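>>> Need coordinates for the following:
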Amino acid sequence: MLIGDERLDHLLAEDLRIIQSPSVFSFSLDAVLLARFSYIPYQKGGRIIDLCSGNGIIPLLISSRTKVPIIGVEIQERLADMASRSIAYNSLADQIEILQQDLREVVPILGKGKNGFVICNPPYFAMDSTHVKNENEHLRIARHEVHCTLRDTIQVAADLLKQGGKASFVHRPERLLEIIDIMREYGLEPKRIQFVHPRIEREANTILIEGTKGGKPGVKYLPPIITQTADGEYTAQVRELLYGKE
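Alright, predicted model coming up:
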């Protein structure tokens, strides 16, 4: 079941298990925030596509909120295998499928304009950025635009969506204007934006943004999320996301 330094972690709020590895991939709070932020239909509305799926964390997190089929797209063979084994362990293979594929090649496979919802937690850092490149290949691909750029992820999301479909992303605030420009270029109108702050007195370090294919202009700014208290502990809001209601 487990390979090398893999471990089986508990997703407490969902009562599920996920395979993780410190040397290959472990999900971050960003994935949890994106899963909670994204609009998820319970039963109708078309397939949910999760791009840059990693070890399948977002399909697992949203599976308890919907009966809609979920497809995770992940380019790294090792991560896709971890995700598939987690799905099998949780007996969710009837609902979730992992496609080991370059996301730039999935539109003909999944259908142009055929899907209702796309979620994406893309690599944050452009290859020409000054951010330190990770020597670990798995982590470098997950964090840096090695195999796909921000433009790639937004274009593919837009191509996959039918009119009125929704795409949600998590990213860094310094790229917000770039994200909005590219979304609009491909017909995704930003409709909801939420800033995430590490502490109440600190500037935002994460953004959540959702757009509608062919939507009308008009964006809502949701109340900010504060992740830590002054003592460095998770806030009550984040604890509930991670561990469920106390």
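
>>> going forward, measure contacts and count neighbours with C-alpha atoms only.
Fine.

>>> any idea where the strands of the protein begin and end?
7-11, 16-20, 48-51, 70-74, 96-100, 115-120, 161-171, 188-197, 206-213, 220-221, 225-226 (DSSP state E).

>>> tell me the angle the helix ranked longest in the chain makes with strand 96-100.
Criterion DSSP state H: the longest helix present in the chain is helix 77-89. With axes from the mean of the first three to the mean of the last three Cα atoms, to 10 degrees defining the directions, helix 77-89 sits at 170 degrees from strand 96-100.

>>> What are the buried residues along helix 77-89?
R78, L79, A80, D81, M82, A83, S84, R85, S86, I87 (16 or more other Cα atoms under 10 Å).

>>> Closest one to F125 out of the residues you listed, please.
Taking Cα to Cα as the measure, F125 lies nearest L79 of the buried residues of helix 77-89, at 19.6 Å.

>>> I'd say the closest one and F25 touch.
Yes. Between L79 and F25 there is a contact at 7.3 Å, judged by Cα atoms under 8 Å.

>>> and the nearest residue to S21 once chain neighbours are set aside, what is it in contact with?
Among residues not flanking S21 along the chain, E6 sits closest, at 4.4 Å (Cα to Cα, 6 or more residues apart in numbering). Under the criterion of Cα atoms under 8 Å, 6 or more residues apart in numbering, the contact list for E6 reads I19, Q20, S21, P22.

>>> Restricted to buried residues, select those in ChimeraX.
This is how ChimeraX selects the buried members of the contacts of E6, with burial counted by 16+ other Cα under 10 Å:
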select :19,20,21
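
>>> Just want the most central residue of this protein.
Residue closest to the average C-alpha location in the chain (Cα atoms, centre = their mean): N121, at 3.3 Å.

>>> Just want to check the distance between that residue and E201.
26 Å (Cα to Cα, to the nearest Å).

>>> Next: E246.
26 Å.

>>> Name the residues contacting each of L79 and F25.
Joint contacts of L79 and F25 (Cα under 8 Å, 6+ apart) are G54, N55.

>>> Now stretch 28-39: buried residues?
D30, A31, V32, L33, L34, A35, F37, S38, Y39.

>>> If we only consider the residues you listed, which is nearest to I179?
Closest approach to I179 among those (Cα to Cα): L34, at 15.7 Å.

>>> The closest one contacts F169, doesn't it?
Yes. The pair L34 and F169 passes the contact test of Cα under 8 Å, sitting 7.0 Å apart.

>>> quick one more, to check against the first:
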Amino acid sequence: MDGIKVTKDNVLYGALTAWQPVDGPRVTVDTILLASFVKARGKDRILELGCATGVISLLLALRLPEATKIEGIDIQEDLVNLAKRNAQENGLDARVSFFLSDLRNIKDRYASQSFDVVVTNPPYDEPHRSRWTDSFSDATARQGLYCSLKDVVKAAHFVLKNKGHLFMIFRAQRGAELVAALVNENLEPKRLQMVHPYPGKKATVILVEAVRSAGKGVVIESPLYIYDGEGNFTPELLAAYDLSKE
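Model (predicted):
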């Protein structure tokens, strides 16, 4: 399929099925946590930057009212084709659309202030900071071969309406860099949540909600732990997998 090896997998205990590359970006707990972290209203227009196989956008379609319209863009044609197939096979293609596009050239596709909400799980690393992975697709998605953190934030600022909301997940170790990049583009951090593997362990990722042209002031939410002290999934983690909570 599309020249790459793929698998078809269940997501959220089968609420969604998704074709994914064997060697490339796949659904992880970060995918689920970001989709659960997003807040939107019924008629919001949502854009996912770097949609890969489209799972975050499709999860949002399941969680949000039917009036919500969602688009996703990615630079990898194979992944966009999988995203389109995933939307069709899950019966969500009327609400969710995917396009081949480079977020660095966002102005070529969208007008300024076109969206109410932007969602992104951007590359956590950059080529000069990390060891090269064998998979070109994976390196593009995770190591920022074609976009930097600054590129992602600039694109989000351009397409967001004033008071529009940006939702991101990012490597916790680069949290200060992320906050600085957001503030520099007039995207004010409003909600932060650190995600830890276990109590007592350092955070691995950070969930961030920022608002375009907003005032100062941020809410630091309670930490989210993946496992409790006995190695069981925490109620907070399990809640992210539960569609009924919406």
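
>>> Please report the TM-score between the two superposed chains.
In this superposition the chains share a TM-score of 0.92, using TM-score structural alignment, normalised by the length of structure 1; 243 aligned residues with a Cα RMSD of 2.0 Å.

>>> Please enumerate the shared neighbours of L34 and F169 of structure 1.
If you check L34 of structure 1 and F169 against Cα under 8 Å, 6+ apart, the residues they both contact are I119, N121, L208.

>>> what's the closest of the strands of structure 1 to I180 of structure 1?
Of all these, strand 188-197 comes closest under Cα to Cα, at 6.8 Å.

>>> average offset between the closest one and structure 2?
Here strand 188-197 of structure 1, set against structure 2 after superposition, deviates by a mean of 0.3 Å using mean Cα distance after the TM-score superposition for structure 1.

>>> Which stretch of structure 2 lines up against that strand?
Alignment of strand 188-197 of structure 1 against structure 2: residues 187-196, by TM-score structural alignment.

>>> who touches stretch 233-241 of structure 2?
With Cα under 8 Å, 6+ apart as the criterion, stretch 233-241 of structure 2 contacts L12, I32, L33, S36, L224, Y225, I226, Y227, D228, K245.

>>> Show me which of these are buried.
For the contacts of stretch 233-241 of structure 2, buried by 16+ other Cα under 10 Å: I32, L33, S36, L224, Y225, I226, Y227.

>>> Please pull up the equivalent of the last one in structure 1.
In structure 1, the residue matched to Y227 of structure 2 (TM-score structural alignment) is Q228.

>>> Against I226 of structure 1, how distant is the residue nearest to that match when sequence neighbours are not counted?
In this structure, Q228 of structure 1 finds its nearest non-sequential neighbour in Y234, 4.5 Å apart by Cα to Cα, 6+ apart. Y234 of structure 1 sits 9 Å away from I226 of structure 1, going by Cα to Cα.

>>> To which residue of structure 1 is K84 of structure 2 aligned?
In structure 1, K84 of structure 2 lands on S84 (TM-score structural alignment).

>>> right, I mislabeled it, should have said S57 of structure 2
So, by TM-score structural alignment, S57 of structure 2 is matched to P59.

>>> Near that match, how many other residues are there?
The tally of other residues near P59 of structure 1 (other Cα atoms under 10 Å) stands at 26.

>>> can you check the one 4 residues further on too?
Other residues near S63 of structure 1 number 18, with proximity taken as other Cα under 10 Å.

>>> likewise E177 of structure 2?
Neighbour tally, E177 of structure 2, other Cα under 10 Å: 12.

>>> Quick one: residues contacting it.
Here E177 of structure 2 is in contact with no residue (Cα under 8 Å, 6+ apart).

>>> Could you list which residues are in contact with the nearest residue to V38 of structure 2 once chain neighbours are set aside?
The spatially closest residue to V38 of structure 2, leaving aside those adjacent along the chain, is F167, at 6.2 Å (Cα to Cα, 6+ apart). Residues counted as contacts of F167 of structure 2 (Cα under 8 Å, 6+ apart) are L34, F37, V38, V117, V118, V119, T120, L207, V208, E209, A210.

>>> want to try a markdown table for those, with distance to N184 of structure 2 as columns?
Converted to a markdown table, these look like this (distance: Cα to Cα, whole Å):
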| residue | distance to N184 of structure 2 |
| --- | --- |
| L34 | 23 |
| F37 | 23 |
| V38 | 22 |
| V117 | 19 |
| V118 | 17 |
| V119 | 19 |
| T120 | 18 |
| L207 | 18 |
| V208 | 15 |
| E209 | 15 |
| A210 | 12 |
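
>>> Name all residues that make contact with K107 of structure 2.
With Cα under 8 Å, 6+ apart, K107 of structure 2 has these contacts: F158.

>>> if you set the cut-off to 10 Å instead, what comes out?
If you count contacts by Cα atoms under 10 Å, 6 or more residues apart in numbering, K107 of structure 2 has them with A155, F158, V159.

>>> Need the counterpart of it in structure 1.
Using TM-score structural alignment, K107 of structure 2 sits opposite V107 in structure 1.

>>> separation between its match and P122 of structure 1?
V107 of structure 1 is 17 Å from P122 of structure 1, by Cα to Cα.

>>> Pick out whichever of the contacts of stretch 233-241 of structure 2 sits closest to A52 of structure 2.
Proximity of those to A52 of structure 2 (Cα to Cα) peaks at I32, which lies at 14.1 Å.

>>> I'd say the closest one and L16 touch.
No. When contacts are counted by Cα atoms under 10 Å, I32 of structure 2 is not listed as touching L16 (11.8 Å).

>>> shared neighbours of these two, anything?
V55, L59.

>>> which position in structure 2 aligns with H144 of structure 1?
In structure 2, H144 of structure 1 lines up with Q143, judged by TM-score structural alignment.

>>> how much space between its match and W132 of structure 2?
8 Å.

>>> Please identify which of the two sits among more neighbours.
Set Q143 of structure 2 next to W132 and count neighbours by other Cα under 10 Å: Q143 wins out with 24 against 13.

>>> can I assume the more buried one is in contact with R171?
No. Contact between Q143 of structure 2 and R171 fails when scored by Cα under 10 Å: they sit 11.8 Å apart.
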